[in-house]
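Trainee: pasted the sequence and its predicted model underneath.
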Amino acid sequence: MLQLHQFPCLSDNYGYLLHDPASGETVCIDTPDADTYLREAAIKGWTITQIWNTHWHADHAGGNEAIKAATGCTITAPAGDAAKIAGVDRAVGQGDTVKIGEFTGDVIDVGGHTMGHVAYYIPRAAMAFVGDSLFALGCGRMFEGTPPQFWASLSRLKALPGETKIYCAHEYTASNAKFALHADPYNAVLADYAREVEERRAAGQPTVPTVLSRELAANPFLRADTPEMKARWGGKEPAETFAALRAAKDSF
């Protein structure tokens, strides 16, 4: 089975190294800080062979050149963002695949935070690396996309199996929970989730990864197609409800 090493990086990012013992391959999921990634790989005794970028922002692709210079790894990045990303060897989009050893990952278009943002989903491992498209109890800011585009992106993630572990890129869950409770105050599943988040953060524990089934029940942005959220936030179509939620979160 694949091995995953998760570690804090920069102020609130998570770094991910994905390792396949059978082939010896190691993939960096994004590269917020090259020194941290190279150090963590050395501690594990793993040799970095690939980078999979989710989008172009510096806290996701800023370490590309230094890691490639140190390891000779190959870099896969989203086609829609590739012009803004250093060292890209392969540009990918919806329907493409990536590989680590004998494990295949599906590339999913999750544009909205940036136009070209992608996620990497590995069915055999039930893992999805979603960058800044989806967070535990939240989603990324809509810097470049449109509400219909972003809602379509989230809908692709919503369609994954419920047991999928969601590896998002930041520890934002405590602040996301505050808005979620404001957005969906009568959701008992959310209330329980928010209490657990508070306890975990007070103990210095991560709240990531999360599980998709839990997000489907508690994350207000994934619930923009429910009668409850439409009634509270308006909108005839889910994308309109999502737009209202995203705008409210931006000024919360």
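Mentor: Yep, that arrived. Numbers count the residues shown, from 1 in each chain.
Trainee: can we go C-alpha only for contacts and neighbour counts from here?
Mentor: OK.
Trainee: Ala231 falls within a helix, correct?
Mentor: Yes - checked against DSSP: H, G, I helix; E, B strand; the rest coil, Ala231 lies within a helix.
Trainee: next, count neighbours for it.
Mentor: 11 (other Cα atoms under 10 Å).
Trainee: just Ile85 next, same as before
Mentor: Ile85 has 22 neighbouring residues, counting by other Cα under 10 Å.
Trainee: pretty sure it sits against Gly63.
Mentor: No - in this structure Ile85 lies outside contact range of Gly63 using Cα atoms under 8 Å: 10.2 Å.
Trainee: try this one side by side with the last:
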Amino acid sequence: MDANKLKVELIPIFEDNYVFVLVDPESREALVVDPGESSATKTYLHENDLKLKGILLTHHHNDHIGGAQNLKNDFRAPVWAPLKNKSQIPFADTYVQDGDVLEFDDVRFEVMALPGHTLGHVAFFNPLKRWIFSGDVLFGLGCGRLFEGTPEQGYESLQKLKTLPAQTLVYCAHEYTETNLQFCKMLSMFDDSPIMGGDEDLELYENELTSKRELNIPSVPLKLFIELKVNPFLLAKNAQQFAYLRDLRNRN
């Protein structure tokens, strides 16, 4: 696979999930990230005559792994999954943890452990393209629920994401941005709450988002430098503030 030629295709599944297919159009090779079901991905791979080189899984929730074993069997493709999810994803071929590096020819991914949403959650960062496949840790104007981890873990995981280059594109696995926008607009009315950047930045974000969604264009990938300006969870100053925001979002 040629890293310079690589492109990312988004396949919508279920109500709001995305499966990511990384394609080298010259070699006709592909990688798949978080296939919650297999049929749509199979169709795409067959229609485009692609060879599946591997499947990357960020965490064990079924809407991210439900189609992985079927794809593995049909395409004889290896699976990479978080080491801490070995018992939940027993069919994986290789288990990864923080600091590991995956290489597919000259396509390189650095593994980042990002606990909070789940304890074993990882992300895959491509430093050349500045792409991160972040599963359910960060969303447009939001973040993932803490199903297994603590607010401290969730907060620290977002701090790790903030160390990435500002131009990083975030391939999160759900189309939640419009719903999160409504939460941010509600949050901006509270004088005593941790507020995002400026109202002007949020208005610009809303205008761009509305234009995209009216044309049925995904809000994903997110631009990290923009999220750093307006995403309240990235702007939280400490774990306590993050916990307050997460609890408020859970109830709204």
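Mentor: Perfect, thanks for sending it. Everything numeric in this text was worked out from a predicted model, so none of it was measured.
Trainee: ok, residues contacting stretch 243-252 of structure 1?
Mentor: Residues outside stretch 243-252 of structure 1 that contact it (Cα atoms under 8 Å, 6 or more residues apart in numbering) are 141-142, 147, 179, 183, 220-221, 233-235.
Trainee: just the buried residues of it, please?
Mentor: Neighbour-count burial for stretch 243-252 of structure 1, counted by 16 or more other Cα atoms under 10 Å, picks out 243-246, 249.
Trainee: next up, the contacts around Val211 of structure 1.
Mentor: Residues in contact with Val211 of structure 1 (Cα under 8 Å, 6+ apart) are 162-166.
Trainee: buried only: go through the residues you listed for me.
Mentor: Among the contacts of Val211 of structure 1, those classed as buried by 16+ other Cα under 10 Å are 164-166.
Trainee: redo these as a markdown table? Include secondary structure and distance to Leu137 of structure 1.
Mentor: As requested, those are arranged in a markdown table below (DSSP: H, G, I helix; E, B strand; the rest coil; distance: Cα to Cα, whole Å):
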| residue | secondary structure | distance to Leu137 of structure 1 |
| --- | --- | --- |
| Thr164 | coil | 15 |
| Lys165 | strand | 14 |
| Ile166 | strand | 11 |
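Trainee: on that earlier part again, turn the contacts of Val211 of structure 1 into TSV, including distance to Pro209 of structure 1.
Mentor: TSV is the format used below for the contacts of Val211 of structure 1 (distance: Cα to Cα, whole Å):
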residue	distance to Pro209 of structure 1
Gly162	14
Glu163	12
Thr164	10
Lys165	6
Ile166	5
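Trainee: so which of those comes closest to Tyr120 of structure 1?
Mentor: Using Cα to Cα, Ile166 is the member of the contacts of Val211 of structure 1 that lies nearest Tyr120 of structure 1, at 10.3 Å.
Trainee: now do the contacts for the aligned residue in structure 2 for the closest one.
Mentor: Counting by TM-score structural alignment, Ile166 of structure 1 lines up with Val170 in structure 2. Residues in contact with Val170 of structure 2 (Cα under 8 Å, 6+ apart) are 131-134, 220-224.
Trainee: of the residues you listed, which stay in contact in structure 1?
Mentor: Counting by both residues aligned by TM-score structural alignment, their matches' Cα atoms under 8 Å, structure 1 reproduces these contacts from the contacts of Val170 of structure 2: 131-134, 220-224.
Trainee: what about Ala239 of structure 2, how many residues nearby?
Mentor: Look at Ala239 of structure 2: counted by other Cα under 10 Å, it has 17 neighbours.
Trainee: I figured it hits Leu158, correct?
Mentor: No - applying Cα under 8 Å as the test, Ala239 of structure 2 and Leu158 come out as separate, 10.4 Å apart.
Trainee: what residues are shared contacts of those two?
Mentor: By Cα under 8 Å, 6+ apart, no residue touches both Ala239 of structure 2 and Leu158.
Trainee: so can I have JSON lines of the buried residues of stretch 243-252 of structure 1 showing distance to Gly101 of structure 1 and secondary structure?
Mentor: Below are those laid out as JSON lines (distance: Cα to Cα, whole Å; DSSP: H, G, I helix; E, B strand; the rest coil):
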{"residue": "Ala243", "distance to Gly101 of structure 1": "40", "secondary structure": "helix"}
{"residue": "Ala244", "distance to Gly101 of structure 1": "43", "secondary structure": "helix"}
{"residue": "Leu245", "distance to Gly101 of structure 1": "40", "secondary structure": "helix"}
{"residue": "Arg246", "distance to Gly101 of structure 1": "38", "secondary structure": "helix"}
{"residue": "Lys249", "distance to Gly101 of structure 1": "40", "secondary structure": "helix"}
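Trainee: and the residues you listed as JSON lines, adding distance to Phe135 of structure 1?
Mentor: What follows is those, written out as JSON lines (distance: Cα to Cα, whole Å):
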{"residue": "Ala243", "distance to Phe135 of structure 1": "17"}
{"residue": "Ala244", "distance to Phe135 of structure 1": "18"}
{"residue": "Leu245", "distance to Phe135 of structure 1": "14"}
{"residue": "Arg246", "distance to Phe135 of structure 1": "13"}
{"residue": "Lys249", "distance to Phe135 of structure 1": "13"}
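Trainee: just the helices in structure 2 please.
Mentor: Per DSSP state H, structure 2 carries helices over the ranges 39-47, 62-65, 68-75, 151-161, 177-187, 199-214, 224-230, 232-235, 239-250.
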